[in-house]
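J.: Pasting the sequence and the predicted model now:
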Amino acid sequence: MSSFKEMIENITPEIYRNLKLAVEIGKWPDGRKLTQEQKELSLQAMIAWEIRNLPEEERTGYMGEQKCKSSGEPIPNLLFKPSDTLH
């Protein structure tokens, strides 16, 4: 393969699952530890494959529309009571 793009085009769902597991646990299926470079390249390949093959909400790192549970609620003043003075 002459390019990263060609490599991504040749990743099957099974290869993708193996890459994902290897990145998650830091080991190849045969038990060998991934080097830092292998982790980085595998993660890049996973993300590139996901962009081509998965809907956004199923991709690595997808956050969706996150809202704080307390959004819109007033923030209580925990430092001072209304009767406290600053002088």
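T.: Nice, thanks for sending it over.
J.: C-alpha only now, for contacts and for neighbours.
T.: Will do.
J.: Next, the contact list for the residue nearest to the spatial centre of the chain, please.
T.: The centroid of the chain falls nearest to G61 when counting by Cα atoms, centre = their mean (2.8 Å). Residues near G61 by Cα atoms under 8 Å, 6 or more residues apart in numbering: none.
J.: want to compare, so here's the second one:
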Amino acid sequence: MMNFSNFEQLIDSMTLEVWHGLRRAVELGRWPDGRRVSAEQRELCLQAIIAWETKNLPEQERTGYVPSHCNSSEADSEQPVDLQPAPERKGEH
């Protein structure tokens, strides 16, 4: 078993295969042997996944990426939503 002195060293040593395995464990909530992934393990896996992706993948390929297709001219033309109260039904007060 390897001894890592810090988180950065761990991330630098992660392979693509390890990254895939961590993502799969987080997605399914189980390790390959069937054991459940605890909340703490899920949190640590997500931190490792995000750190690895930051170093190894372009932004648009990273977990949680949301493209920004909105420019200022489109935003100015959008209409705000006007919420109205629901009509009261007969017999209800």
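T.: Now that the structure is in, tell me what you want to look at. Because the structure is predicted, anything quoted here is derived from the model rather than measured.
J.: re earlier: aligned partner of the residue nearest to the centre of structure 1 in structure 2?
T.: Superposed on structure 2 with TM-score structural alignment, G61 of structure 1 falls opposite G64.
J.: Find me the equivalent region of stretch 22-30 of structure 1 in structure 2.
T.: Against structure 2, stretch 22-30 of structure 1 falls on residues 25-33 (TM-score structural alignment).
J.: which of the residues in that stretch are buried?
T.: Residues 25-26, 29-30 are the ones in stretch 25-33 of structure 2 that count as buried (16 or more other Cα atoms under 10 Å).
J.: Could you say which helix or strand holds the match of G61 of structure 1?
T.: G64 of structure 2 is part of no helix or strand when elements are defined by DSSP states H and E.
J.: and if you look at D33 of structure 2?
T.: Short version: D33 of structure 2 belongs to no helix or strand, going by DSSP H and E.
J.: Okay, it and V26 of structure 2: tell me how far apart.
T.: Separation of D33 of structure 2 from V26 of structure 2 (Cα to Cα, to the nearest Å) stands at 14 Å.
J.: One more: L83 of structure 2?
T.: Shown here: L83 of structure 2 relative to V26 of structure 2, a distance of 38 Å by Cα to Cα.
J.: what does D12 of structure 2 give?
T.: Taking Cα to Cα, one finds D12 of structure 2 at 20 Å from V26 of structure 2.
J.: Identify the residues contacting the helix or strand where I15 of structure 1 lies?
T.: According to DSSP H and E, I15 of structure 1 maps onto helix 13-25. Applying Cα under 8 Å, 6+ apart, the set of residues contacting helix 13-25 of structure 1 from outside is 28-29, 34, 39, 42-43, 46, 49.
J.: rerun that using 10 Å as the cut-off
T.: Here helix 13-25 of structure 1 makes contact (Cα atoms under 10 Å, 6 or more residues apart in numbering) with 8, 11-12, 26-34, 38-43, 45-47, 49-50, 53, 60.
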